[in-house]
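# Sequence first, predicted model second:
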Amino acid sequence: MNLLMAVLLSALPILVALLANTALSLEFHFYRNSCPQAEMVQRKIVKQHFNKDPSLSAGLLRLHFHDCFTRGCDASVLLDSKGDNVAEKEASLNLSPRGFEVIDEIKLELEKQCKGVVSCADILALATRDGVALSGGSSYHIPTGRRNGTISTIGDVQLPGPSFSIDAALSALINLDLDDLTTLLGAHSIGFCHCGFFVDRLYNFEGTGLPDPDLDPGLLDSLQKKCPIPINQIFNISIDPTVFMTPMTKTPFNLDSSFYRGVLDGEAILLLDQELAFTDVTRTLALTYINKPNVFRGKFSKAMIKLGNANVLTGRD
């Protein structure tokens, strides 16, 4: 009996650790008892906004990406600057995401029904998931239980830029690989893009004074008409013109694999997207998605789940 007790006691710390890790992990239907209507409420609000503006899905995707790429998926991108602290949302690359007001509306409604229960981090992940489904993607299931971060500092923002190379983008990723990067860039099949993010490709690519030679001539002509040479070199996103992310397709609000056809045809407006055509791995993956759209839909869902699990806060964090 003494020997058995000694064995049990020696194993106790390991058992406690395992139980703690289980308790603090994300789980499906985390709010099933504390706020069972949470997902239904937020889904209804997202759909209402989407019906008025189908570009909302792209805004939520970008908002979720930008949140997860800085300190993990903790909703810190939603926090405002306070006192001497400048928050993440003030960073230049964080001026383009949209959908803040939708997250606010969902949170306000859920606070009426389940005060202090549902985190903004989960709301953002779930709203993004529903936006994907409304735009033609798969309606994937995501575990919940994320806690909100309380730290948001502009200096922590290290996002892959629109002119990054594939290698540079990979080095900036959190828990994602080349396959995930290629797949998640498919989100650029929907929504708008500000001219300032790619105007150098139209007039002065890499300081040559000429357009990017890899850009389709027909697309170049169309984009130059919509995006004139900037007179003011300071990028002001509030007045900067926008174009569809996939200007040569007829489905700018459909999340599908048509984006990859544009990449291979030299019709990607962002340099990072166009880079996918120039490596064997990414080009092969693009061809697979073009020929097998359902494979893209399934892998996009898996990559989104993986992204949404990045450095999450759980339990009492």
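Arrived safely. Numbers count the residues shown, from 1 in each chain.

# Please make it C-alpha for all contacts and neighbour counts, starting now.
Noted.

# Tell me where this protein has strands.
Using DSSP state E, the strands assigned to the chain run over residues 192-194, 242-244.

# helices or strands up against the first one?
Strand 192-194 sits against strand 242-244, with contacts defined as 3 or more C-alpha pairs under 8 Å, 6 or more residues apart in numbering; DSSP states H and E.

# what sits up against the strand it packs on?
Residues from elsewhere that reach strand 242-244, judged by C-alpha atoms under 8 Å, 6 or more residues apart in numbering: 190-195, 226, 252.

# mind checking which of the strands of the chain is nearest F300?
In terms of C-alpha to C-alpha, the element of these nearest to F300 is strand 192-194, at 19.6 Å.

# where along the stretch 1-150 of the chain do the helices fall?
For the stretch 1-150 of the chain, applying DSSP state H, counting those that start in this stretch gives helices covering 2-24, 38-52, 56-68, 100-113, 120-134.

# could those go into JSON lines alongside mean neighbour count and distance to L270?
Formatted as JSON lines, these follow (neighbours: other C-alpha atoms under 10 Å; distance: least, C-alpha to C-alpha, whole Å):
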{"stretch": "helix 2-24", "mean neighbour count": "11", "distance to L270": "39"}
{"stretch": "helix 38-52", "mean neighbour count": "16", "distance to L270": "25"}
{"stretch": "helix 56-68", "mean neighbour count": "26", "distance to L270": "15"}
{"stretch": "helix 100-113", "mean neighbour count": "16", "distance to L270": "24"}
{"stretch": "helix 120-134", "mean neighbour count": "25", "distance to L270": "21"}
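
# And here is the other one:
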Amino acid sequence: MTRWVPPLGLRFSLPLLLLLLAAAVIAPVHAYGKLKVGFYRQSCPDAEAIVRRIVTMAVEDDLTVTAPLLRLHFHDCFVRGCDGSVLLNSTKNNIAERDAKPNLTLDAFNVIDAIKEKLEEKCPGTVSCADILAVAARDAVSLATKVVTKGEWSEGGSLYEVETGRRDGRVSSAKEAAEELPDSFDEIQKLIKRFKSKGLGLKDLVVLSGAHALGNSHCPSLEKRLRNFTAEDDMDPTLDKAYAATLKQQCTSPDDNVTEVQMVPGRSTTFDSTYYRLVKENKGLFHSDEALLSNGATKMLVYGYMSSEKRFLKDFGVSMVNMGRADVLAGSEGEIRRTCAVLN
């Protein structure tokens, strides 16, 4: 019998082979690999139905609640990953994320609290606050999307399916939120870097920027674009002049935290691809919106989504799932909070 001899490229010494096998065994497994659609199917079968019911009631009461629910999930995932840390209250020893300057205009915490209270009655200690944020965001944007509510998208009435199984984090830092959250004045390279840090690429950046189709902003987020932009330009030269004049009439004071400006004028409660047309016309509300035109790849995506709403909605669901995997806790990590605003 002829003894088989491995090719030169496959020959290992026994110690080296054992070392390689050991490395394979202890290789890290990303927590998002433990997420799955229908995670609560056995432990809390009505979990997603309860979330949907309460979000629907909130939207019926106030159409503008969709944007804050979507924004809560974004702001959660960009700081320490999607772990519900944005919901924690500050304590005497710690200033939490929700009290960071970029988060002072966050809203809809009461909707999340109502969902959590109902889920704790139904399935105590089972559904995480982080998962509530993810499902509520999906339901909010689905209810704002006409092709979904008309039944033209899916039988379940959802824009995409949500992976669940996240656990809640125990740390929340205002300092980290101030450093890590995307800023409305970010240039394209800064945006690319921020998204890359969460495992998100150029396509995700452009698609998720489409969330600006919903909701309103406040004057301080665009003030620099309107006055004293640089020593040479009073206004941001990438902003349409007529649109800038309209915004100046709305935002008369740089310290105006009360006046709200619609992200998409006249359509701020409808989720569609209109946002991309505005970006192309230099009428994106934020400098970070116009920044998408300063990179060849992101500009091409803006033009593509402007001309194909179906493609945008499909890709938005994919990118939301991608973002929802960012630095998640799973298995025995973290905790399942009984109240979203405080640690157990």
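That came in fine, so what should we check first? The shown structure was predicted, so the numbers you read here are calculated from the model rather than taken from an experiment.

# Now the TM-score, please.
The TM-score (TM-score structural alignment, normalised by the length of the first structure) is 0.88; 300 aligned residues with a C-alpha RMSD of 2.3 Å.

# Pretty sure A127 of the first structure sits against R43.
Yes - between A127 of the first structure and R43 a contact is recorded at 6.7 Å, counting by C-alpha atoms under 8 Å.

# Find the residue at the geometric middle of the first structure.
Centroid-nearest residue in the first structure: F65, 2.5 Å away (criterion: C-alpha atoms, centre = their mean).

# Which residue in the second structure aligns with it?
Here F65 of the first structure is matched to F74 in the second structure, going by TM-score structural alignment.

# who are the neighbours in contact with that match?
So F74 of the second structure contacts nothing (C-alpha under 8 Å, 6+ apart).

# what's the neighbour count on the closest residue to A91 of the first structure other than its chain neighbours?
Distances taken as C-alpha to C-alpha, 6 or more residues apart in numbering place I154 nearest to A91 of the first structure, at 5.8 Å, with adjacent residues excluded. I154 of the first structure has 18 neighbours, counted by other C-alpha atoms under 10 Å.

# what about the aligned partner of I154 of the first structure in the second structure, distance to V279 of the second structure?
Using TM-score structural alignment as the criterion, the counterpart of I154 of the first structure in the second structure is A174. To V279 of the second structure, A174 of the second structure is 31 Å away according to C-alpha to C-alpha, to the nearest Å.

# now do V162 of the second structure
28 Å.

# just K175 of the second structure next, same as before
31 Å.

# More neighbours: which of the two?
Ranked by neighbour count (other C-alpha under 10 Å), K175 of the second structure and V279 place V279 first, with 24 against 14.

# List the contacts of the residue nearest to A91 of the first structure.
Per C-alpha under 8 Å, 6+ apart, neighbours of I154 of the first structure: 86-91.

# follow-up on the earlier one: right, so of the helices of the stretch 1-150 of the first structure, which gets closest to L219 of the first structure?
Closest among the helices of the stretch 1-150 of the first structure, using C-alpha to C-alpha: helix 56-68, at 21.7 Å.

# Could you tell me how many residues sit around the aligned residue in the first structure for T105 of the second structure?
In the first structure, the residue equivalent to T105 of the second structure is S96, according to TM-score structural alignment. Residues contacting S96 of the first structure under the criterion other C-alpha under 10 Å number 16.

# Equivalent analysis for A108 of the second structure, please.
A count of neighbours around A108 of the second structure, defined by other C-alpha under 10 Å, yields 17.

# same deal with D317 of the first structure?
With other C-alpha under 10 Å as criterion, D317 of the first structure counts 11.

# Could you do A144 of the second structure as well?
Neighbours of A144 of the second structure (other C-alpha under 10 Å): 23.

# check contacts around it.
Contacts of A144 of the second structure (C-alpha under 8 Å, 6+ apart): 66, 269-271.

# Check the spacing between the counterpart of D83 of the second structure in the first structure and L61 of the first structure real quick.
Mapped onto the first structure by TM-score structural alignment, D83 of the second structure lines up with D74. D74 of the first structure sits 15 Å away from L61 of the first structure, taking C-alpha to C-alpha as the criterion.
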